[in-house]
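J.: below is the sequence, then the predicted model.
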Amino acid sequence: MAREFSRTNRFSEVIMRELALMLQREISDPRVGMVTVSHVDVTSDLKYAKVYVTRFNGFEDEQDIKECLAGLNSASGYLRRGLAGRVKLRNMPELQFFYDKTLEHGFHMDDLIAKANADIRRDDED
């Protein structure tokens, strides 16, 4: 029987919490902006961590996403050292940053539902 919370899941939560704080307080790269960590996937051997980020004010286009990820990847060594000081682990995983599109997708689905409900109300009134 598998345990409910594995070591990798607990470690993912810790990395997510600490990275979110570090990104808010310590990263001043203008390419990054107001970024938050939405999810972290750590491999079972704890060597790699996929960090999924999203930005509060959204992105204008794909170029903004690429610039933000480039800024985060250039700061990954600094963030990794900062995590090593905060989290006691023999080997700190290599950080790989990815853009999380789930928030945008959720807003898009919300707009579609609102539009469908408006059409239904308009049909009922006629």
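T.: Received it, and whenever you're ready, just let me know what you need. Numbers count the residues shown, from 1 in each chain.

J.: for the rest of this, base every contact and every neighbour count on C-alpha atoms.
T.: Fine.

J.: for the chain, what spans make up the strands?
T.: 35-42, 48-55, 94-99 (DSSP state E).

J.: output those strands as JSON lines; include the columns distance to residue 76 and mean neighbour count.
T.: Output for the strands of the chain, formatted as JSON lines (distance: least, CA to CA, whole Å; neighbours: other CA atoms under 10 Å):
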{"stretch": "strand 35-42", "distance to residue 76": "14", "mean neighbour count": "20"}
{"stretch": "strand 48-55", "distance to residue 76": "11", "mean neighbour count": "19"}
{"stretch": "strand 94-99", "distance to residue 76": "6", "mean neighbour count": "18"}
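
J.: the structure to be compared is supplied as follows:
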Amino acid sequence: MAEGRRVKRYADLIKRVVSEVIEFKLNDPNKGMVTLTRVKVSPDLRIATIYYTVLGDEKQRAKTKEVLNRSRSFIRSEIKPFITSRWLPELRFFYDETMDYAERIDSLLKSIKNDADSEEE
């Protein structure tokens, strides 16, 4: 149980610090408006999987993905002073499709409702 809390606290720390680095220190005009949604850390604390969303279309998502993957070593070096673990985690960035999925479900539900309303008339 304590191990789970430790991993969660570590993931929260990484999320906060990486978010600040991306916002304030990553000076790439192609990064876009990035929001970190969650961070999963492996039990041995060696891998941090970071999920993000970005404001914009598919083209902007591709640019942001490229910027984040290209900047991994810079971000790692910037978070190093804040990490108290023996190992500095490997950072892996993935686009979080949860919001897209939710919007798709919402649009499907609206179309079903509209179809039902049109059948009643």
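T.: Cool, got the structure. Predicted, not measured: the structure shown is a model, and the values here were computed from it.

J.: now what about the TM-score between them?
T.: The TM-score (TM-score structural alignment, normalised by the length of structure 2) is 0.86; 121 aligned residues with a CA RMSD of 1.9 Å.

J.: that older thread, out of the strands of structure 1, which gets nearest to residue 67 of structure 1?
T.: strand 94-99 (11.1 Å; CA to CA).

J.: mean distance, the closest one to its aligned residues in structure 2?
T.: When structure 2 is overlaid, strand 94-99 of structure 1 sits 1.0 Å from its aligned residues on average, using mean CA distance after the TM-score superposition for structure 1.

J.: helices or strands next to that strand in the packing?
T.: Applying 3 or more CA pairs under 8 Å, 6 or more residues apart in numbering; DSSP states H and E, one finds that strand 94-99 of structure 1 contacts strand 48-55, helix 62-74, helix 76-86.

J.: quick one: residue 76 of structure 2 and residue 88 touch, right?
T.: Yes. Using CA atoms under 8 Å, residue 76 of structure 2 is in contact with residue 88, at 7.4 Å.

J.: what's around residue 102 of structure 2, how many residues?
T.: Each residue near residue 102 of structure 2 was counted by other CA atoms under 10 Å, and the total is 11.

J.: separation between the aligned partner of it in structure 1 and residue 112 of structure 1?
T.: The alignment partner of residue 102 of structure 2 in structure 1, by TM-score structural alignment, is residue 106. From residue 106 of structure 1 across to residue 112 of structure 1, the span is 10 Å (CA to CA, to the nearest Å).

J.: residues in structure 1 aligned with stretch 24-32 of structure 2?
T.: The aligned range for stretch 24-32 of structure 2 is 25-33, by TM-score structural alignment.

J.: endpoint to endpoint, the matching stretch covers what distance?
T.: 11 Å.

J.: for the helix ranked longest in structure 2, packing partners?
T.: Longest helix of structure 2, by residue count under DSSP state H: helix 98-120. Packing partners of helix 98-120 of structure 2 (3+ CA pairs under 8 Å, 6+ apart): none among the helices and strands.

J.: now that helix, how far from the centre of its chain.
T.: The chain centre lies 26 Å from the centre of helix 98-120 of structure 2; the measure is CA atoms, centre = their mean, to the nearest Å.

J.: hmm, back to that, output the helices and strands packed on strand 94-99 of structure 1 as TSV; include the columns distance to residue 16 of structure 1.
T.: Converted to TSV, these look like this (distance: least, CA to CA, whole Å):
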stretch	distance to residue 16 of structure 1
strand 48-55	8
helix 62-74	14
helix 76-86	10
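
J.: which of the ones you listed is buried the deepest?
T.: Stretch with highest mean neighbour count among those: strand 48-55 (a mean of 19; mean count of other CA atoms under 10 Å).

J.: can you list the neighbours in contact with that strand?
T.: For strand 48-55 of structure 1, contacts defined as CA atoms under 8 Å, 6 or more residues apart in numbering pick out 16, 33-43, 93-101, 103.
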